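A.B. asks: Next input, structure requested:
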Amino acid sequence: MQFVMPNPVLEMAIPAMYGIAGPALLVGWVLHVFHGVVLGVVYVALVQLGPLRAAATRLGSSIGLGVGYGVVTTALPVFVMPLWLMAVGFPGAPPFPNFGIPGTLVSLAGHIVYAVPVAISYALIASE
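C.D. replies: This is a model prediction of the structure:
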C-alpha cells in the first residue's frame, strides 16, 4: 500500500478526513488500518444479518462474496473520499468521482486482496 498509493493520500488526505494536518504518515497508516477493521466488521454484519448468510459460510461462494465486497469497497475512495475531503475543506481533495486508471484498478486489486481473506475467514469460522 505504501508504494502503490499516490504519495499524498496516505500522509495527507486520510489524516485530513479527520481534521489532522499532515504530513502525518503514521496517522494515515493507523486510520487506513482502522478503516479496514471497520469494513471487516461491516462485512460480517452484512452477511450475518442479511440473505447471504448461508452463501457466506461455504468456502467457494465466500470467495465470490469477497471479490464482490472488494468491488463495493472500492467505491469508497472513488465516491465517498472526495466528498468527505471537500466537506472538511481539504485543499487537495480529488475530483468527484475520483476515478482514474491505473489508480482505481490498483485500489480495486488491493480491496479484493483484503476482502477475499476476510470472507474466507468468516466462512471457516462460521461453518464450525
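A.B. asks: CA atoms for contacts and neighbours, from now on please.
C.D. replies: OK.
A.B. asks: Centre of the chain to stretch 9-20, how far?
C.D. replies: From the chain centre to the centre of stretch 9-20 is a distance of 15 Å (Cα atoms, centre = their mean, to the nearest Å).
A.B. asks: Could you also give me the structure for this next sequence, so I can compare it with the first?
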Amino acid sequence: MATETATAANEVSTETGDWKAGVAGGLAGGVVFGLVMTYVIPAPLLGVVIPSMYGLAPPAAPFVGWVIHMAHGAVLGVGFAALVGLKPSIGENTGAALGAGAAYGLAVWVGLAVIVMPIWLSAVGSPANPPLPNVSALSAIGHLAYGAVLGGAYVGLAD
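C.D. replies: Reported below is the predicted structural model:
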C-alpha cells in the first residue's frame, strides 16, 4: 500500500540583491574609475601598483592592471548588491541608489585603498608601496565616482 504526503510549496528566496546588476554596475563603475586613474591620478596605479599586489609588476603591466581592477570592481559590485538586498527599497529609487553607491564607494576607499592596500603592498614587497594610511583626495574622488556609477547602473539594471 502506497502512502502519499502532500506538502505545500513554499518558495523562500535566499537571494539578497541582484548580483548580476551588481556585477554590471561594478564593471561600469570600474571603467569610470579606471579612466580617472589613467588620466587624472599621477601615480602609475594601473600599470604598477595594482599588478604588484599580485606579484605581476614591475615591469609595468597596464593591461594586467586593468583586468585586475575590473575584477575588483565586479566583486565589489556583488558586495553592493548584497547590501542593497538588505534594504530592497534602495534598489528601486534612483536617488537612494546613487547615494548608497557613493557612500559604498567612499567606504571601499577607506577600508581598502586607505588601509588594506598599503599593508598588502608592503607585505608583498612592492616597490610602489604607499604610506599607511594612504589618504589621497583624487583616490577618494575616483572611488566616489565608482560608487555613484555602480549605484546608478544597479538601479537601472536590477530586476
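A.B. asks: tell me the SS of residue 127 of the second structure?
C.D. replies: Assigned by DSSP: H, G, I helix; E, B strand; the rest coil, the conformation of residue 127 of the second structure is coil.
A.B. asks: That one maps to what in the first structure?
C.D. replies: Counting by TM-score structural alignment, residue 127 of the second structure corresponds to residue 91 in the first structure.
A.B. asks: Where does stretch 66-82 of the second structure end up in the first structure?
C.D. replies: On the basis of TM-score structural alignment, stretch 66-82 of the second structure is assigned to residues 29-45 in the first structure.
A.B. asks: superposed on the second structure, where does the matching stretch end up, distance-wise?
C.D. replies: Average distance between stretch 29-45 of the first structure and its aligned residues in the second structure, after superposition and using mean Cα distance after the TM-score superposition for the first structure, equals 1.2 Å.
A.B. asks: Now do that stretch: everything it contacts.
C.D. replies: Contacting residues not belonging to stretch 29-45 of the first structure are listed as 10-11, 14-15, 69, 115, 118-119, 122 [Cα atoms under 8 Å, 6 or more residues apart in numbering].
A.B. asks: how about those residues, which pair is most distant?
C.D. replies: Greatest spatial distance in the contacts of stretch 29-45 of the first structure: 11 and 122, 31.3 Å, computed using Cα to Cα.
A.B. asks: So which residue is dead centre in the second structure?
C.D. replies: Averaging the C-alpha coordinates of the second structure gives a centre point, and the residue nearest to it by Cα atoms, centre = their mean is residue 76 (2.9 Å).
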